[in-house]
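In: I need the structure of the sequence given here:
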Amino acid sequence: MVDESFLKRKSIQIRKDLLEMIYNAGTGHTGSSLSNTDILTALYYGVMRIDPENSNWQDRDRYVQSKGHAVESYWTVLADKGFFPKDELKTFSQFGSKLIGHPNNKMPGVEMNTGALGHGLSISVGMALGAKKDGKSYRVFTLMGDGEQAEGSIWEAAMAASHYKLDNLIGIIDRNNLQITGSTRDVMNNEPLDEKWKSFGWEVIEVDGNDVVELVEVLNNAPYKTDKPTLILANTVKGKGVSLAENVVGWHHKVPSEEEYKQAMDELTERLEVLK
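Out: The predicted structure is shown next:
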């Protein structure tokens, strides 16, 4: 059993580390990464079967971040888990660095290059189908954005996953209701999102996507139905954990000023102190 206090403290520390990385680099998807931090924390510290010392272990669980632009939380978690030295975070988005603005599989722990939205689920369907054919027991997790649901390839992959009865595939939607130009309802309304996925043959579970403890419990219990893929509809707040960024569309891709950075770090440090 994973320590609840540990999970909560870890999610706050990951937020501090990714903010430091974005601030020093002068670039990054701040709001999006803060939004998915609890999901990544749950997966990497409480759910997935992985080995940082053997990142190509054949029986590892697979993770594909289809929502590739929100890479800062991903890099931070991978470094903290020991897939590569934490000092490399200082090179983020610098000339010659492997830590670019989207997942890059030259780095240990990254299964696939992603960034062009709509591709990650299709890749994951192939991985999950491969596991079935090879008699492997690993699960495949895929994180998507809610704005990404406008991509037609998402639904082609959803249909294929159901057809091939991929109960070893778990899709997760970071449902923060905002995308780069506005709310998902205004840009391309995708509601009712749960009913759409059910109609494609998936078992849909709704969860508080910023409750790391609840996420661990829900994700560890997947799959929920034999021969059916699982979709976790994770309701989140964009910019979660930093009050000035929460639910503000402009923080999709924005670097904090010196004053904003200090305010954000002070808030997060305060929360860490409370949990000690």
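In: going by C-alpha atoms from here, please, whenever you check contacts or count neighbours.
Out: OK.
In: how many residues are close by residue 226?
Out: Counted with other Cα atoms under 10 Å, residues neighbouring residue 226 total 13.
In: let me see the contact set for it.
Out: residue 167 (Cα atoms under 8 Å, 6 or more residues apart in numbering).
In: how about residue 268?
Out: Each residue near residue 268 by Cα under 8 Å, 6+ apart is listed here: 12, 13, 15, 16, 241, 242.
In: where along the stretch 1-150 of the chain do the helices fall?
Out: For the stretch 1-150 of the chain, the helices defined by DSSP state H, counting those that start in this stretch occupy 4-25, 30-42, 71-81, 120-134.
In: how about CSV for these, with mean neighbour count and distance to residue 221 added?
Out: What follows is the helices of the stretch 1-150 of the chain, written out as CSV (neighbours: other Cα atoms under 10 Å; distance: least, Cα to Cα, whole Å):
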stretch, mean neighbour count, distance to residue 221
helix 4-25, 20, 17
helix 30-42, 28, 13
helix 71-81, 24, 22
helix 120-134, 20, 17
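In: now render the ones you listed as TSV, adding distance to residue 253.
Out: As requested, the helices of the stretch 1-150 of the chain are exported to TSV (distance: least, Cα to Cα, whole Å):
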stretch	distance to residue 253
helix 4-25	10
helix 30-42	6
helix 71-81	11
helix 120-134	21
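In: another one to check against the first:
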Amino acid sequence: MNLHTTTTFKHLEDIALKVRSHVVKMATNGGCFIGASLSAVDVLVYLYTEYLNIHSANLNDPERDYLLLSKGHDVPALYGTFVELGLLEGDRLGNHLLLDDHIYWHPNVKIKGVEFHSGSLGHLPSVAIGIAIDIKLRNGKNKVVCVLGDGELNEGTCWEAALVANAYKLDNLIFVIDRNQFQANMATEDLIPLEPLKDKFESFGAVVRRIDGHDFAQIDEAFSALPFEEGKLQVIIADTIRGKGLPSIERRADRWFCNFTTDEIEQLLQELYGEPQAFLTSNTLVVR
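Out: Predicted structure coming up:
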């Protein structure tokens, strides 16, 4: 699918803005992993609106495509996308962390559209491999996308999965790396350096494309070109910005998990939508 029209990209940008507002609103009454959630929004919006065969009427159809959010702490971005596409009732996001619903810090399969629980990092690439092998055995055409965090790549299971995926020639499997340069409250390159990341995946047998994960034209171009090469694991490294959309918290290690007051949420929403406001100072945010 090729979306190279300004009108179409504007539509995706509008959806992404609404999803970001959902993420911001979930960062209170207990908080959420806001920084990494905001970095993944554009890729998730594109995948669900333009690439994946997933919609409200086919969630149990064996011919549907699959998305596995391995970096499960990004679930506010996933649920916000679900709301904008009609997969989840918008008012349920207000139940975040309440005992009478299943919406909390990581994906739960009791929420329609969630394929698998995630939380402990590094596990879902292997789950994605199982699904991709099953599809191959059935001669199916389903696509399997597994979204990973860059810090998650410190888990050896991710690299074992890459080896297995290539051994079984799973070209129906796509790893999308949300490369926002941070893991928890530290820059990835200050802890366990990942670069040159593209070269590393290629050395494991994958075929790799690196893009700007906030540029819908580049996102569309990459996914429209899949498979890049038959018989290999497909990897898309999406360079992103932690906290994208909120300049006051972008690229900040201390804005990993945030628990804001109601007034702070209102200020952040004003910042998100570009309205005049007094920007938050580093001393006004409640962070855990």
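In: just to revisit the earlier point, just the contacts of residue 268 of the first structure now: which is nearest residue 140 of the first structure?
Out: Closest approach to residue 140 of the first structure among those (Cα to Cα): residue 15, at 24.7 Å.
In: could you find the closest non-adjacent residue to that closest one?
Out: residue 34 (6.4 Å; Cα to Cα, 6 or more residues apart in numbering).
In: which position in the second structure aligns with that neighbour?
Out: In the second structure, the residue matched to residue 34 of the first structure (TM-score structural alignment) is residue 38.
In: what's that match in contact with, if anything?
Out: With Cα under 8 Å, 6+ apart as the criterion, the residues that contact residue 38 of the second structure are 20, 23, 77, 242, 243, 244, 245.
In: shared with the first structure, which of those?
Out: Using both residues aligned by TM-score structural alignment, their matches' Cα atoms under 8 Å, the first structure keeps these contacts from these: 20, 77, 242, 243, 244, 245.
In: ok, the alignment partner in the first structure of the third one to residue 266 of the first structure distance?
Out: In the first structure, the residue paired with residue 242 of the second structure according to TM-score structural alignment is residue 238. Using Cα to Cα, to the nearest Å, residue 238 of the first structure is found at 19 Å from residue 266 of the first structure.
In: which stretches of the stretch 51-200 of the first structure form strands?
Out: 62-65, 140-145, 169-175, 178-179, 182-183 (DSSP state E, counting those that start in this stretch).
In: possible to save these as JSON lines with distance to residue 200 of the first structure and mean neighbour count?
Out: Listed next are the strands of the stretch 51-200 of the first structure as JSON lines, based on distance: least, Cα to Cα, whole Å; neighbours: other Cα atoms under 10 Å:
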{"stretch": "strand 62-65", "distance to residue 200 of the first structure": "21", "mean neighbour count": "25"}
{"stretch": "strand 140-145", "distance to residue 200 of the first structure": "16", "mean neighbour count": "25"}
{"stretch": "strand 169-175", "distance to residue 200 of the first structure": "13", "mean neighbour count": "26"}
{"stretch": "strand 178-179", "distance to residue 200 of the first structure": "24", "mean neighbour count": "24"}
{"stretch": "strand 182-183", "distance to residue 200 of the first structure": "24", "mean neighbour count": "17"}
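In: please name whichever of those strands is nearest to residue 227 of the first structure.
Out: If you check each of those against residue 227 of the first structure by Cα to Cα, strand 169-175 wins as the nearest, at 10.0 Å.
In: on average, how far is the closest one from the matching bit in the second structure?
Out: For strand 169-175 of the first structure, the mean distance to aligned residues of the second structure following superposition is 0.5 Å (mean Cα distance after the TM-score superposition for the first structure).
In: which residues touch that strand?
Out: Outside strand 169-175 of the first structure, the residues that touch it by Cα under 8 Å, 6+ apart are 35-36, 121, 124-125, 128, 139-146, 161, 209, 222-223, 229-237.
In: tell me the angle that strand makes with helix 120-134.
Out: 160 degrees (axes from the mean of the first three to the mean of the last three Cα atoms, to 10 degrees).
In: state the span of the second structure onto which strand 169-175 of the first structure is aligned.
Out: Taking TM-score structural alignment, strand 169-175 of the first structure hits residues 173-179 over in the second structure.
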